[in-house]
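**Q** Give me a 3D structure for the following:
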Amino acid sequence: AIQHQNQHLSIAAQLSDGVAKTLAYSSLGRVHHALGHYTEAVQYLQQGLQIAEQLRRREDEAKIRHRLGLSLWSAGDLDQCQQQLHRAADLFETIRR
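**A** Below you'll find the predicted structure:
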């Protein structure tokens, strides 16, 4: 899965496709989280979050913030976890309206 997502990221970068890069980073974060590699998960999710913010993709941003919060929780960073989960909830609420 990691190899596949790295290929996805490489192709997205070659095409300068920000949306695809966001999704690839998010997927890499999810895979690393599932494997218990929380530091790597946080790093990939932060990269995806940065692009989602730049592209103003609020739904992607909310989803990534939620996943980032869970990875931060697993990594033991409860303050940052709470901040990300609150921001994700706020974004989801504005999207719903």
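**Q** Could you use CA atoms for every contact and neighbour count after this?
**A** Fine.
**Q** ok, which stretches of this structure are strands?
**A** In the chain, no segments count as strands under DSSP state E.
**Q** How far does stretch 50-68 stretch from one end to the other?
**A** Across stretch 50-68, the terminal residues are separated by 12 Å (C-alpha to C-alpha, to the nearest Å).
**Q** Could you also give me the structure for this next sequence, so I can compare it with the first?
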Amino acid sequence: MFDTLSALSTEENDGEATVEIYSETPRRDRMIAENRDGAAWDTWWPELGAGDMERITGLRRSDFSTEKDCEDFIVACIQWWNSHSETEKIAVWKEYRE
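**A** This is a model prediction of the structure:
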């Protein structure tokens, strides 16, 4: 009954997700993305510590100004992340998440 489907935004659904994407695992399905909070890999990235970002990006905090809590380093890491395609981001997330 695909001809009865229509798009529904989160606003029309009281702020709740209307699209959910699940990953099959040997034990159970696990949601990895939805249209309210976004993809798991995009919420994972800003939660990483500076040490993890150094390990993943190859950038070094010592190469950046230490003023403003290493803001230049953090901005460079965000730019590094945003320069990758969704497929590349997923691959990094899969490789480095705990």
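**Q** Any idea what the TM-score comes out to?
**A** For this chain pair, the superposition-based TM-score is 0.25 by TM-score structural alignment, normalised by the length of the first structure; 45 aligned residues with a C-alpha RMSD of 4.4 Å.
**Q** and Ile32 of the second structure, what does it touch?
**A** By C-alpha atoms under 8 Å, 6 or more residues apart in numbering, the residues touching Ile32 of the second structure are Glu20, Ile21, Tyr22, Ser23, Ala39, Ala40, Trp41.
**Q** Check the second structure for its longest helix and report it.
**A** Ordering each helix of the second structure by length in residues (DSSP state H) puts helix 67-82 first.
**Q** Now the element after that helix, going C-ward?
**A** Next in sequence after helix 67-82 of the second structure, counting helices and strands by DSSP states H and E, comes helix 86-96.
**Q** show me what contacts the residue lying closest to Gln43 of the first structure once chain neighbours are set aside?
**A** Distances taken as C-alpha to C-alpha, 6 or more residues apart in numbering place Gly29 nearest to Gln43 of the first structure, at 7.5 Å, with adjacent residues excluded. Neighbour list for Gly29 of the first structure: Glu40, Ala41, Val42, Gln43, Tyr44, Leu45 [criterion: C-alpha under 8 Å, 6+ apart].
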